[in-house]
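Undergrad: My questions concern the predicted model and sequence given below.
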Amino acid sequence: MGLVERCNRLRSRWSRSFPPNLARLMLLACAALWGGSYLLAKFAMTAIPAQWLMALRMFGACMCMLALFHKHIVPHLTPKIIVPALVVGLTYWGTMITQTIGLQTIEPGRSAFLTAAYCVITPFATWIISKTKPRAINLVAGVICLTGVGFVSLKPGGSLSLSSGDWLTTATAVIFSFNLTCLGVYTKRFDPIAVTFVQFSVAGILFFIGALATEPAPDAGWLAPPVVASVLYLFLGATMSAQIMQNIGLAHVPASQASIIMCTESLFAVSFSALFWGERILWSSLVGFALIFAAVLMSVIKPTKYSLHRN
């Protein structure tokens, strides 16, 4: 299920008496929280290894969801959900591990824009899995996005070069597109909250195993107040609060408007990174970011069909 379809389904479940401007503000706050997560994750990883950080985030989200939504989750924890859990859990783990490791070597804003390319790739992932052909606009968006990545890869001397972190983050966008496509399939068969829970559970277990096998054990540095604050932000802000505000906002704002507002996540990310991390943004990167953002907008907005006959 695409973003627009999910927006429309959520919209139909809520009362329309909720102030639309407040809903738009909540979506903007959601995008800002997500945008800030790149910066805070990069800071947290100065003390906590990547897989330990993600394991904490996943298990924290699972415990919170189980406490709040156990009536949705527990009835679906049957053998039938094992395969969906493994598929969405593995693809989500692949998404987060490539993004988190890539973020260790590139700037938060750069990571956000390269990750945002998933919006452009998703229609092609859907074509592979569901045999639904992408629209012509998706092909155009793909070319524009690829051009944008090319500008992002330009170095000061004019040479084209993508670092290992850039390649990993680009892989993030590809894997995430398949994760979203699989979620669209399985949330039609199972409760969406239950699918999200098993996705986080499988990913959390994989992160925990990876952390035990490859990363140093927890130490006192994890308890430094700035590090704890960053982890709390990632868990309470970027995961739980942002998800709640997104669900409420999508129920009261037209899908096309909501898509545009949520796409500002990458703009917030690069702004926060430039202000607080000191990320230097070259002119070529700015051009690339603009092209990627334009391609994302083209991919998430469906053209409105107007009737030729008016009463």
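TA: Thanks, I have it. Numbers count the residues shown, from 1 in each chain.
Undergrad: alpha carbons only for contacts and neighbour counts from here, please
TA: Will do.
Undergrad: which one is residue 117 nearest to, not counting chain neighbours?
TA: residue 173 (5.7 Å; C-alpha to C-alpha, 6 or more residues apart in numbering).
Undergrad: wait, what's in contact with the one you found?
TA: Going by C-alpha atoms under 8 Å, 6 or more residues apart in numbering, residue 173 touches 95, 114-118, 121.
Undergrad: Relative to residue 60, how far out is it?
TA: 24 Å (C-alpha to C-alpha, to the nearest Å).
Undergrad: ok so, going back, before we move on, which element is the residue nearest to residue 117 in?
TA: Element membership for residue 173 (DSSP states H and E) is helix 164-186.
Undergrad: what's the following helix or strand after that helix?
TA: Next along the chain from helix 164-186, counting by DSSP H and E, comes helix 192-214.
Undergrad: Next, count neighbours for the residue nearest to residue 178 when sequence neighbours are not counted.
TA: Nearest residue to residue 178 in three dimensions, chain neighbours excluded: residue 125, at 5.6 Å (C-alpha to C-alpha, 6+ apart). Per other C-alpha atoms under 10 Å, the neighbour tally for residue 125 reads 24.
Undergrad: So residue 125: helix, strand or coil?
TA: Assigned state for residue 125: helix (three-state reduction, DSSP: H, G, I helix; E, B strand; the rest coil).
Undergrad: which residues touch it?
TA: 177-178, 181.
Undergrad: out of these, which are buried?
TA: Burial by neighbour count, judged by 16 or more other C-alpha atoms under 10 Å, picks out 177-178, 181 from the contacts of residue 125.
Undergrad: before we go on, here's another structure to hold up against the first:
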Amino acid sequence: MHIMYVSKFSGTNDVLALTVMQFFIGGACGVACGACFETLSPAWALTPEFFWNMAYLVIFASCVALVIQNVALAHVPPAQASLFLRLESVFGVLFSVLLYGEQVGLKLIVGFVLIFGAILVSEMFPLKRKDVATNQLEAVPVELP
């Protein structure tokens, strides 16, 4: 749904404004859920290192990444964007093996093959179905004068 809404509203609205709105709404929902269901961390856990780590995650892993993603979604059809975004887990596995030396087990290989295979199948053999509006137009009899 995120892909469809960003694609739809980015044509008439500023992508950066949409992204800021997403962060405010997501943050408000997160604070509300956290206040209801979570306990506060002990004071000793709130070290300067914790705040630097959080700042890095908030700025780069969240803000910058979502802005880039939303700008790209504004320029790509939703179907292609969803296929590309499905590759996130494939790239995550690939880079964790290459950069961090993660051990490759059977689960990892099976998951990688299933996801990558599904993407290939959906891209190479798309379903050929008519649009709903086309079907409705064909069902309506037309009388010519």
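TA: Nice, I can see it. All values reported here derive from a predicted model rather than from experimental measurement.
Undergrad: ok so, going back, shared with the second structure, which of the contacts of residue 125 of the first structure?
TA: Among the contacts of residue 125 of the first structure, no contact is conserved in the second structure (both residues aligned by TM-score structural alignment, their matches' C-alpha atoms under 8 Å).
Undergrad: In CSV: those, plus distance to residue 164 of the first structure.
TA: Conversion of the contacts of residue 125 of the first structure to CSV gives the following (distance: C-alpha to C-alpha, whole Å):
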residue, distance to residue 164 of the first structure
177, 20
178, 21
181, 26
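Undergrad: which one of those residues sits closest to residue 292 of the first structure?
TA: residue 177 (15.5 Å; C-alpha to C-alpha).
Undergrad: equivalent range in the second structure for stretch 200-220 of the first structure?
TA: Aligned using TM-score structural alignment, stretch 200-220 of the first structure spans no residues in the second structure.
Undergrad: Can you list the helices and strands that whichever strand or helix holds residue 113 of the second structure packs against?
TA: Using DSSP H and E, the element containing residue 113 of the second structure is helix 106-124. Under the contact criterion of 3 or more C-alpha pairs under 8 Å, 6 or more residues apart in numbering; DSSP states H and E, helix 106-124 of the second structure touches helix 78-86, helix 88-100.
Undergrad: who wins for proximity to residue 52 of the second structure among those?
TA: helix 88-100 (21.9 Å).
Undergrad: For the helix ranked longest in the second structure, report the contacting residues that lie outside it.
TA: Secondary structure assigned by DSSP state H gives helix 15-37 as the longest helix of the second structure. Residues outside helix 15-37 of the second structure that contact it (C-alpha under 8 Å, 6+ apart): 6, 10, 66-67, 70-71, 74.
Undergrad: What residues of the helix or strand following it count as buried?
TA: Downstream of helix 15-37 of the second structure, the next assigned helix or strand under DSSP H and E is helix 48-56. Buried residues in helix 48-56 of the second structure, defined by neighbour count with 16+ other C-alpha under 10 Å: none.
Undergrad: Geometric centre of the second structure: which residue is closest?
TA: The centroid of the second structure falls nearest to residue 85 when counting by C-alpha atoms, centre = their mean (5.9 Å).
Undergrad: What residue in the first structure is paired with that residue?
TA: Counting by TM-score structural alignment, residue 85 of the second structure corresponds to residue 115 in the first structure.
Undergrad: What separation do you get for its match and residue 259 of the first structure?
TA: Plainly put, residue 115 of the first structure is 16 Å away from residue 259 of the first structure if you go by C-alpha to C-alpha.
Undergrad: ok, residue 93 of the first structure - contacts?
TA: Taking C-alpha under 8 Å, 6+ apart as the test, what residue 93 of the first structure contacts is 202-204, 206-207.
Undergrad: corresponding residue for it in the second structure?
TA: Match for residue 93 of the first structure (TM-score structural alignment): residue 63.
Undergrad: repeat for residue 55 of the first structure
TA: Using TM-score structural alignment, residue 55 of the first structure sits opposite residue 20 in the second structure.
Undergrad: Now check the second structure for the residue matching the residue nearest to residue 178 of the first structure.
TA: Applying TM-score structural alignment, one finds that residue 125 of the first structure aligns to residue 95 in the second structure.
Undergrad: circling back to that earlier point, what about the match of residue 93 of the first structure, which SS state?
TA: Assignment for residue 63 of the second structure (three-state DSSP): helix.
Undergrad: ok, and the contacts of residue 93 of the first structure in the second structure?
TA: On the basis of both residues aligned by TM-score structural alignment, their matches' C-alpha under 8 Å, nothing of the contacts of residue 93 of the first structure survives in the second structure.
Undergrad: And the furthest pair within these?
TA: 202 and 207 (8.7 Å).
Undergrad: Map residue 135 of the first structure onto the second structure.
TA: Counting by TM-score structural alignment, residue 135 of the first structure corresponds to residue 105 in the second structure.
Undergrad: residues near that match, how many?
TA: Residue 105 of the second structure has 8 nearby residues by other C-alpha under 10 Å.
Undergrad: What distance do you get for residue 251 of the first structure to residue 48 of the first structure?
TA: From residue 251 of the first structure over to residue 48 of the first structure the distance is 37 Å, taken as C-alpha to C-alpha.
Undergrad: same check, this time on residue 205 of the first structure
TA: 17 Å.
Undergrad: swap in residue 261 of the first structure?
TA: Distance of residue 261 of the first structure to residue 48 of the first structure, given as C-alpha to C-alpha: 32 Å.
Undergrad: higher neighbour count, those two?
TA: residue 48 (23 against 19).
Undergrad: Doesn't the more buried one lie inside a strand?
TA: No: going by three-state DSSP, the assignment for residue 48 of the first structure is coil, not a strand.
Undergrad: From residue 42 of the first structure, how far out is it?
TA: From residue 48 of the first structure to residue 42 of the first structure the distance is 10 Å (C-alpha to C-alpha).
Undergrad: what about stretch 81-97 of the second structure, start to end distance?
TA: For stretch 81-97 of the second structure, the end-to-end distance is 25 Å (C-alpha to C-alpha).
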